[in-house]
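Colleague: following is a predicted model, sequence given first.
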Amino acid sequence: MAAIPLTSRGVERLNQELHRLKTVERPAVINAIAEARAQGDLSENAEYEAARERQGFIEGRIAELEGTLSNAQVIDPTALKNTDGRVVFGATVEIEDLESGDRLAYQIVGDAESDIKASLISVSSPVARALIGKSEGDVVEVRAPSGVREYEVIGVRYV
């Protein structure tokens, strides 16, 4: 399997989720299954079915997290000082929408840690792909479902 790029903060967040799933969620669902079994007939037991479904989700997420973490290539954004101000994986980029004048700041992270609400965009997103390699002052075009948008790179930070 190919290396999965993650920031050090992303690895920490995924490790915390994995720990919570293994130490809190998994034991809780095992107890719920045991309680539902104690009620008798499993063929018409909605609590049992719901608990088994939840267990399947938890086990699948644990396997996904373990696979991601085992193939993680950890990149520390603070160690990226020698990029001549260019946008690279892990950089935080401030951009301005040339049409509306809105300013946005995003950190470019791996697919597994992206969260648009936290301003973390995936390196494979159209915006990140357009920004990679650009410098402060450059204008980029992003093809979005709503049409082509133009953004100016206002600043690049490695934090």
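Modeller: Okay, I see it.

Colleague: only C-alpha atoms from now on, for both contacts and neighbour counts.
Modeller: OK.

Colleague: now the helices for this protein?
Modeller: Using DSSP state H, the helices assigned to the chain run over residues 8-20, 26-38, 46-70, 126-131.

Colleague: just say which of those helices is most tucked in.
Modeller: A comparison of the helices of the chain by mean neighbour count, using mean count of other Cα atoms under 10 Å, puts helix 126-131 on top with a mean of 19.

Colleague: packing partners for it?
Modeller: Under the contact criterion of 3 or more Cα pairs under 8 Å, 6 or more residues apart in numbering; DSSP states H and E, helix 126-131 touches strand 139-144.

Colleague: can you give me the buried ones in the strand it packs on?
Modeller: 139-140, 142 (16 or more other Cα atoms under 10 Å).

Colleague: next, the one to line up against it:
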Amino acid sequence: MEYISQECYDKLMEELRYMESVELPRVRDAIAEARDKGDLSENYEYRAAKREQARLLGRIRYKQRVLEFARVIDKSKIHSDTVGLLCKVTITNIGNGKQMTYTLTSTSEANLREGKLSIKSPIAQALLNKKVGDMVEVRVPAGKLTLRVDNIE
């Protein structure tokens, strides 16, 4: 079971519908067209289309499984006194004085470029249940970080 936001749930549903209604028929048409060209044993287009179909069906099954076990969290019921899932937290790296803001999300919606940090990451795990002003030491691949929680929304 994975907890996700309503926004993530809607995005996953939209992606799944697009793959099933647009991409899958396109790939099936490509397979049929390649099959019509004759000998399948030496038909590169046919093999490529079949690989594409297998990849697409795998992605569809993955998204279906994520949605099947997903539980949508109501953001209005989240408390902002401690760090938790779907909280926006501002932290300062004590080592270099750099301030960063992240939203702790499920693995399905994690995207560092958008400031969405997976709840299963080492930094998020260390920040869980911390309050404003708390100091945290985290082991990351680059070494040890000391972080201070500045704000929780």
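Modeller: Done, it's in. What you are looking at is a predicted structure, and each value in this text was computed from that prediction instead of being measured.

Colleague: which one's the longest strand in structure 1?
Modeller: strand 147-157 (DSSP state E).

Colleague: distance to Leu104 of structure 1 for the helices of structure 1 - can I get that in CSV?
Modeller: CSV is the format used below for these (distance: least, Cα to Cα, whole Å):
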stretch, distance to Leu104 of structure 1
helix 8-20, 21
helix 26-38, 39
helix 46-70, 29
helix 126-131, 12
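
Colleague: nearest to Leu80 of structure 1, out of those helices?
Modeller: helix 8-20 (12.9 Å; Cα to Cα).

Colleague: got a list of contacts for that closest one?
Modeller: Here helix 8-20 of structure 1 makes contact (Cα atoms under 8 Å, 6 or more residues apart in numbering) with 62, 65-66, 69, 72, 74-76, 113.

Colleague: dump the buried residues of strand 139-144 of structure 1 into a markdown table; add distance to Leu6 of structure 1 as well.
Modeller: Below are the buried residues of strand 139-144 of structure 1 laid out as a markdown table (distance: Cα to Cα, whole Å):
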| residue | distance to Leu6 of structure 1 |
| --- | --- |
| Val139 | 27 |
| Val140 | 24 |
| Val142 | 24 |
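
Colleague: now, among those residues, which is nearest to Pro5 of structure 1?
Modeller: Checking the buried residues of strand 139-144 of structure 1 one by one against Pro5 of structure 1 (Cα to Cα), the nearest turns out to be Val142, at 22.7 Å.

Colleague: which residue lines up with that closest one in structure 2?
Modeller: In structure 2, Val142 of structure 1 lines up with Val138, judged by TM-score structural alignment.

Colleague: isn't that match up against Leu128?
Modeller: No - here Val138 of structure 2 does not reach Leu128: they are 11.9 Å apart, not a contact under Cα atoms under 8 Å.

Colleague: most widely separated two among the contacts of helix 8-20 of structure 1?
Modeller: Greatest spacing in those, by Cα to Cα: Ile62 and Asp76 (24.5 Å).

Colleague: chain center to the longest strand of structure 1, what's the gap?
Modeller: Distance of strand 147-157 of structure 1 from its chain centroid, counting by Cα atoms, centre = their mean, to the nearest Å, is 21 Å.
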